[in-house]
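Participant: when you get a sec, could you give me coordinates for this:
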Amino acid sequence: MASAESYPSLVLNADFRPLSYFPLSLWCWQDSIKAVFLDRVNVLSEYEHKVSSPTCSMRLPSVIALKEYVHLDRRPAFTRFNVFLRDRFECQYCGDRLPAEDLTFDHVTPRSRGGRTTWENVVTACQSCNLIKGNRMPFDCGMVPLNEPEPPSTRTLQQNGRAFPPNFLHESWNDFLYWDSELEA
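Facilitator: From the prediction side, this is the model:
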């Protein structure tokens, strides 16, 4: 029998959309049960697995929806991961798509030349392209980013995240993921 740790809950906003697609919004079973008892969520689906205390027993939540709508930030946080997600995990110099651990980010205008660490000046790069470009300006080395770097919207990051499904998807989540995408005929 699997341990309770292998029973995460998919967390949906009050409009029944995932709080995020990538990384997928998941809570551990302890946080889910706590939210149930604090009446902060509705349980939409449950696992067969139960947990018990001296006074009660309950099935672990598989899908929960927040009772109060959480407004997503209008501007996503500037993080390494969000830069990778904006650029779809593709090196903006050679176009190779790689896992996050094989990527880095590059300052289009190097910091030593006045470049800042902003959405407009940072792109995803593979390690070899980053080494080749080094401390040079894009036109000096013939390495111009494939896409002009710009701040992404939360919606753009959500859409890009859908292209990278998580490693684990419980069957009870299928009805709640990607439901706003076009259905097959």
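Participant: okay, CA-based contacts and neighbour counts for the rest of this
Facilitator: OK.
Participant: is it true that Arg88 touches Gln159?
Facilitator: No: between Arg88 and Gln159 there is no contact under C-alpha atoms under 8 Å: 10.1 Å.
Participant: need the contact list for the residue nearest to His107 when sequence neighbours are not counted.
Facilitator: What sits nearest to His107 in space, not counting adjacent residues and going by C-alpha to C-alpha, 6 or more residues apart in numbering, is Val122, at 4.6 Å. The contact partners of Val122, by C-alpha atoms under 8 Å, 6 or more residues apart in numbering, come to 83, 105-108, 149.
Participant: can you check Phe176 too?
Facilitator: Neighbour list for Phe176: 16-18 [criterion: C-alpha under 8 Å, 6+ apart].
Participant: this one as well, want them side by side:
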Amino acid sequence: MIRPVLSEDDASDRIADNYEEVCVPRQVLVLNTTYEPLNVCSLRRALILLIKEKAEILESAGIKIHSERLTLPMPAVIRLVSHVRVPPGLRRRVSRRAVLARDGFRCQYCGSTRQLTLDHVIPVSRGGTSTWDNVVTSCSTCNVKKGASLPSEIGMAPKQRPRPPSLIELLVPEGYELPISWQRYLGLATA
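Facilitator: Predicted structure coming up:
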């Protein structure tokens, strides 16, 4: 069993009784060898990459993780040892999770946060496609009201123009506060 302990600065090096007491990060930022953000993975996956020496720790959470035979700093940001080729112009597929995250989990017509679905701004029956610039978050009421109509026909335009999601919207799960240790790797560091 792996248990976190308080930071190495803590002279007692005591084992934490509760994960929440030490703010155990549930997600770890993964960078390519070029320091380009690739993904966010679970703590478990990051530890496996570190143990197999496929990644190195760039930022830790100030907590040590102990197993029967190993002690590691708890990673917050890791960098892969081998380069992962990302094809130029690679676009992420449109997915329900990514559209909802991009739109802040709010209906783009009325602002509701209940019974959310996806809506094609230009309906598929009228030649619309499932692309980032044509799919928005909609509550079921607005989706039924709009139906197969064009926004101009019934005066229902999305509050924001649909667009591909930003890197942060794709990497950081909704409701997850962006860790300070990630900011400089995502180009958000403040002076």
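Participant: can you give me the helices for the first structure?
Facilitator: For the first structure, the helices defined by DSSP state H occupy 29-37, 80-86, 127-133, 138-141, 154-162.
Participant: hey, which of these is tucked in deepest?
Facilitator: Ranked by mean neighbour count, those are led by helix 80-86 with a mean of 22 (mean count of other C-alpha atoms under 10 Å).
Participant: what's the mean distance for that helix versus the second structure?
Facilitator: Compared with the second structure after the fit, helix 80-86 of the first structure shows a mean deviation of 2.5 Å (mean C-alpha distance after the TM-score superposition for the first structure).
Participant: which strands or helices does that helix pack on?
Facilitator: strand 103-107, strand 122-126, helix 154-162 (3 or more C-alpha pairs under 8 Å, 6 or more residues apart in numbering; DSSP states H and E).
Participant: just put these in JSON lines and tack on distance to Leu26 of the first structure.
Facilitator: Output for those, formatted as JSON lines (distance: least, C-alpha to C-alpha, whole Å):
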{"stretch": "strand 103-107", "distance to Leu26 of the first structure": "25"}
{"stretch": "strand 122-126", "distance to Leu26 of the first structure": "26"}
{"stretch": "helix 154-162", "distance to Leu26 of the first structure": "15"}
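Participant: can you tell me what part of the second structure stretch 130-138 of the first structure aligns to?
Facilitator: Aligned using TM-score structural alignment, stretch 130-138 of the first structure spans residues 143-151 in the second structure.
Participant: give me the residues contacting that stretch.
Facilitator: Here stretch 143-151 of the second structure makes contact (C-alpha under 8 Å, 6+ apart) with 117, 119, 121-123, 125-126, 154, 156-157.
Participant: sorry, back to before: which two from the contacts of Val122 of the first structure end up farthest apart in space?
Facilitator: Maximum pairwise distance in the contacts of Val122 of the first structure, criterion C-alpha to C-alpha, is 13.1 Å, between Val83 and Val108.
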